[in-house]
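>>> return a 3D structure for these sequence lines:
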Amino acid sequence: MKIDTTCVHGVKDKANLTGAVTVPIYQSSTFAHPGVDQSTGYSYSRLQNPTKEVLENIVAELENGTDALGFSTGMAAVSTLMELFKPGDHIIATDDLYGGSIRLFNNISKKNGLKFDYINTSDIPTVKNKITKETKAIFIETPTNPMMRITDIAAVKDIIKGTDILLIVDNTFLTPYFQQPFSLGADIVVHSGTKYLGGHNDTLAGFLVTSNSEIAERLRFIHKTTGACLAPFDSFLIIRGIKTLAIRMEKAQENAAAIAGWLLKQEKVTAVHYAGLETHPDYAVSKKQATGFGAMISFEVDSEQTAHQILEGVKLIMFAESLGGVETLITYPMLQTHADVPQEDREARGINERLLRISVGIENINDLINDLNQALA
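Prediction:
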């Protein structure tokens, strides 16, 4: 099946004997056994639940992975991922990561003995030079949050071939609909399912996907042991969201391209960061490794006053954290997504008081541009 059909039809629920078109919510914490040494395949929902299992199979299918694990949040997924490593292990990470990932790495993972180097992973020679004998993983986000830089996934894989270094890709922004990291050499794919996979800003979820059965087994053990599993009802909501993933991504991307072009013409806008612009420094890499550019835009305005004017002036667009829903949201990274990143580091990456980020939704494009226009006036 093509990916848009998989989004709709997914993977069949083997536990469903009723013919229900929608996957049922198996709202049960535990499951009875037919007898000693006999099982229905389920025992306790922390280990597995039929609704969650269907969702995990759908996500694995969409990513062309062998296994996917559902978590209560995206950060729960990343926290579990870090348990693959031991004290002294070194991880190279994109310097322009989601602020929550940086907060976790700096305040929890480092405390547990892991070592990190944050670099511009778009610069492949720099990545190569940072590898040491202790390096166990390269964690990249592409496009990055919030500066929309692109890392050449295949090029990173080329420099670690023949080693035991894991290539981890956060695919939240583009989703498997626009980007397939496993085909480019990734070992593990990360998602905040709260975002585009869910698509409606109504639940939290996270995923780890892998194409390696040994890694999957290790992650499943950590998952059941630490217990941050995705609940049945939340699994149901993400399944429902994925059904419209393809059409939402296409419409949101169409809107984003139009808004990016409009922003470029505004006198008070000094820079626009969108991977779909031919002027973007990584445009060629993006064209090569993805089938779309997504719907995330960051832009810089001429002053902090203008930034505040826009945030307080929008009427249709909402000033809110998060992204990937049907509603268009505008975010102030320095005070929201990256508030816990030290100011010096944040500003060195361009995350200043003039930078705004838009998650473009699926509304009528004229309404969105009119709203931005009146807020800028």
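
>>> make it CA atoms for all contacts and neighbour counts henceforth
Will do.

>>> tally of neighbours for N129?
Using other CA atoms under 10 Å, N129 has 8 neighbouring residues.

>>> could you do L329 as well?
Neighbour number of L329 under other CA under 10 Å is 21.

>>> again with R220
16.

>>> and the closest residue to it other than its chain neighbours, how far from A186?
In space, R220 comes closest to L69 once its chain neighbours are excluded; the distance is 7.4 Å by CA to CA, 6 or more residues apart in numbering. Counting by CA to CA, to the nearest Å, the gap from L69 to A186 is 16 Å.

>>> neighbour-wise, which of the two wins?
Using other CA under 10 Å as the criterion, L69 and A186 rank with L69 on top: 25 against 22.

>>> hmm, Y274 is touching H280, no?
Yes - applying CA atoms under 8 Å as the test, Y274 and H280 come out as touching, 6.9 Å apart.

>>> tell me which of these two has more neighbours.
A count of neighbours by other CA under 10 Å puts Y274 above the other of Y274 and H280, at 27 against 16.

>>> neighbours around the closest residue to that one other than its chain neighbours, how many?
Nearest residue to Y274, sequence neighbours excluded (CA to CA, 6+ apart): I297, at 5.1 Å. Residues within reach of I297, counting by other CA under 10 Å, total 25.

>>> what's the separation between S39 and M334?
Taken as CA to CA, the span from S39 to M334 is 51 Å.

>>> compare the two and say which is more crowded by neighbours.
Legend: neighbour count by other CA under 10 Å for S39 and M334, higher for M334 (22 against 12).

>>> residues contacting the helix or strand containing I215, please?
In this structure, I215 sits in helix 213-226 according to DSSP states H and E. Outside helix 213-226, the residues that touch it by CA atoms under 8 Å, 6 or more residues apart in numbering are 46-47, 66-69, 80-81, 83-84, 210, 229.

>>> compare with the first, here's sequence two:
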Amino acid sequence: MKFGTKAIHAGVEPDPSTGAIMTPIFQTSTYVQASPGKHKGYEYSRTHNPTRTALQNSIAALENGKFGLCFASGLAAIDAVIKLLKPGDEVIAANDLYGGTYRIFKKVFEKYGIRFHFTGMNDVNEITHHINENTRLIWLETPTNPMMNVIDIAKVVELAKKNNILVAVDNTFATPYLQSPLDLGADIVMHSVTKYLAGHSDVVMGALVVNDPKLQEDLAFIQNSCGATPGPQDCFLVLRGIKTLHLRMDRHCENGEKIAHYLKNHPRVEKVYWPGFEDHPNHLVAKEQMRGFGGMISFTLVNGNQDDAFRVMEKFHYFSLAESLGGVESLANHPATMTHASIPKEERLKVGLVDSLIRLSVGVEDADDLIADLEQALS
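As a prediction, the model looks like this:
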């Protein structure tokens, strides 16, 4: 089944009671049982809900995985992964990653005895310096947020398997339309479903996809026991959004390419971070493991500072200044004070996240209008 067909049909069946082509919103907290323990697979909606089941199956299918699990947010999904570990275990993470991920690692889990090492992963060999007998997990994003670094998933997996280490990939920026980490050997794929999968800036949700039955069992236990599950209304909205994922991603990629090239040639722009450029670090890896370069772009201003970035962003019309990404509308973000403010400045600067850096989530509007908006904002 090709991706576009999967997006519309995989994991979704007409409602058996009515024939409804869209999965109903099963807005219920509990389910009637014939007698204690005798039920039709559903007993309480924290544990299972038919609308959520359909969505979990759909997302698993998109990632070529066997098992999907949905959570109340992307961070709730990350939280569940780290709860697989125990005090004394160690995690190696990319040093360029979403600020919320860094925050939950350092501010929440480190005090429970889990140790985190942050390193560059453009060169996979950098990971080896942090591997020891306590290493249980390698966590990576690719492309990374916000510097768009590309990490060779297959090479990370090869290194991890030699050392019996799990690999988890945050696939939010690429989506399963552009990248398939499980096919490259990753153990866990994470999504902030809030972003491209839902696609309309009206849902907060996270998801995990795995192939291993034991991993699924352990994560499902955490999902149910800790209770960070999404409601059926949100699941319905994501099921609706997924049906146009392939169409939206094509437009995000098309617009992203046009805007990346426009910015690269603008006299006020110092540097543009976009995996589609031949001089972008690991561009050849991106060509190999991705099916397109996406609609996420970061750029810095010539001799710019934070105030310069603010002035540009305050002038935007079609690029709305807001947190998040991946919706149909274009967004602009200032990572140093918004999404990555929880990362110490000295750590941000190590990866090039300077105060003038602006991150764009290029939407599906007409590209000419978006370029005109950039032109007037940069003037």
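
>>> tm score of chain vs chain?
The TM-score (TM-score structural alignment, normalised by the length of structure 1) is 0.98; 377 aligned residues with a CA RMSD of 1.0 Å.

>>> circling back to that earlier point, show me what counts as buried in the helix holding I215 of structure 1.
For helix 213-226 of structure 1, the buried set under the neighbour-count rule, 16 or more other CA atoms under 10 Å, comprises 215-216, 219-220, 222-223.

>>> please apply the same query to stretch 174-183 of structure 2.
Buried residues in stretch 174-183 of structure 2 (16+ other CA under 10 Å): 174-182.

>>> repeat for stretch 286-299 of structure 2
Under 16+ other CA under 10 Å, the buried positions of stretch 286-299 of structure 2 are 286, 289-290, 292-299.

>>> end-to-end on it?
OK, stretch 286-299 of structure 2 end separation, CA to CA: 19 Å.

>>> sorry, back to before: now which residue in structure 2 aligns to the residue nearest to R220 of structure 1?
Under the alignment by TM-score structural alignment, L69 of structure 1 pairs with L69 in structure 2.

>>> who are the packing partners of the helix or strand hosting its match?
Element membership for L69 of structure 2 (DSSP H and E) is strand 67-71. Strand 67-71 of structure 2 is packed against helix 50-62, strand 206-210, helix 213-226, with contacts defined by 3 or more CA pairs under 8 Å, 6 or more residues apart in numbering; DSSP states H and E.

>>> so how much does the next helix-or-strand element following it differ from structure 1 once superposed?
Counting by DSSP H and E, the next helix or strand C-terminal to strand 67-71 of structure 2 is helix 74-82. For helix 74-82 of structure 2, the mean deviation from structure 1 after alignment is 0.6 Å (mean CA distance after the TM-score superposition for structure 1).

>>> which outside residues touch helix 74-82 of structure 2?
So helix 74-82 of structure 2 is contacted by 70-71, 100-101, 104, 109, 190-194, 204-208, 219, 222-223, 228 (CA under 8 Å, 6+ apart).

>>> again, only this time at 7 Å
Residues outside helix 74-82 of structure 2 that contact it (CA atoms under 7 Å, 6 or more residues apart in numbering): 71, 191-193, 205-208, 219, 222-223, 228.

>>> show me which pair in those is furthest apart.
Across the contacts of helix 74-82 of structure 2, the longest distance by CA to CA is 18.7 Å; it joins V193 and I222.

>>> in JSON lines: the helices and strands packed on strand 67-71 of structure 2, plus distance to T23 of structure 2.
Formatted as JSON lines, these follow (distance: least, CA to CA, whole Å):
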{"stretch": "helix 50-62", "distance to T23 of structure 2": "6"}
{"stretch": "strand 206-210", "distance to T23 of structure 2": "19"}
{"stretch": "helix 213-226", "distance to T23 of structure 2": "22"}
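
>>> could you pull out the strands for the stretch 201-350 of structure 1?
206-210, 269-273, 296-301, 318-319, 329-331 (DSSP state E, counting those that start in this stretch).

>>> turn these into JSON lines, including distance to N352 of structure 1.
Output for these, formatted as JSON lines (distance: least, CA to CA, whole Å):
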{"stretch": "strand 206-210", "distance to N352 of structure 1": "28"}
{"stretch": "strand 269-273", "distance to N352 of structure 1": "13"}
{"stretch": "strand 296-301", "distance to N352 of structure 1": "9"}
{"stretch": "strand 318-319", "distance to N352 of structure 1": "17"}
{"stretch": "strand 329-331", "distance to N352 of structure 1": "12"}
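
>>> how about the ones you listed, which one is nearest L355 of structure 1?
strand 296-301 (4.4 Å).

>>> mean per-residue distance, the closest one to structure 2?
Relative to structure 2, strand 296-301 of structure 1 is 0.4 Å off (mean CA distance after the TM-score superposition for structure 1).

>>> that strand to strand 269-273, inter-axis angle?
160 degrees (axes from the mean of the first three to the mean of the last three CA atoms, to 10 degrees).

>>> near the nearest residue to V59 of structure 1 once chain neighbours are set aside, how many other residues are there?
Distance criterion CA to CA, 6+ apart; nearest residue to V59 of structure 1, sequence neighbours excluded, is A68 at 6.3 Å. By other CA under 10 Å, 26 other residues sit near A68 of structure 1.

>>> contact partners for A68 of structure 1?
56-57, 59-60, 207-210.

>>> now flag whichever of those is closest to I159 of structure 1.
T210 (20.0 Å).

>>> that closest one is in contact with T66, isn't it?
Yes - between T210 of structure 1 and T66 there is a contact under CA atoms under 7 Å: 6.1 Å.
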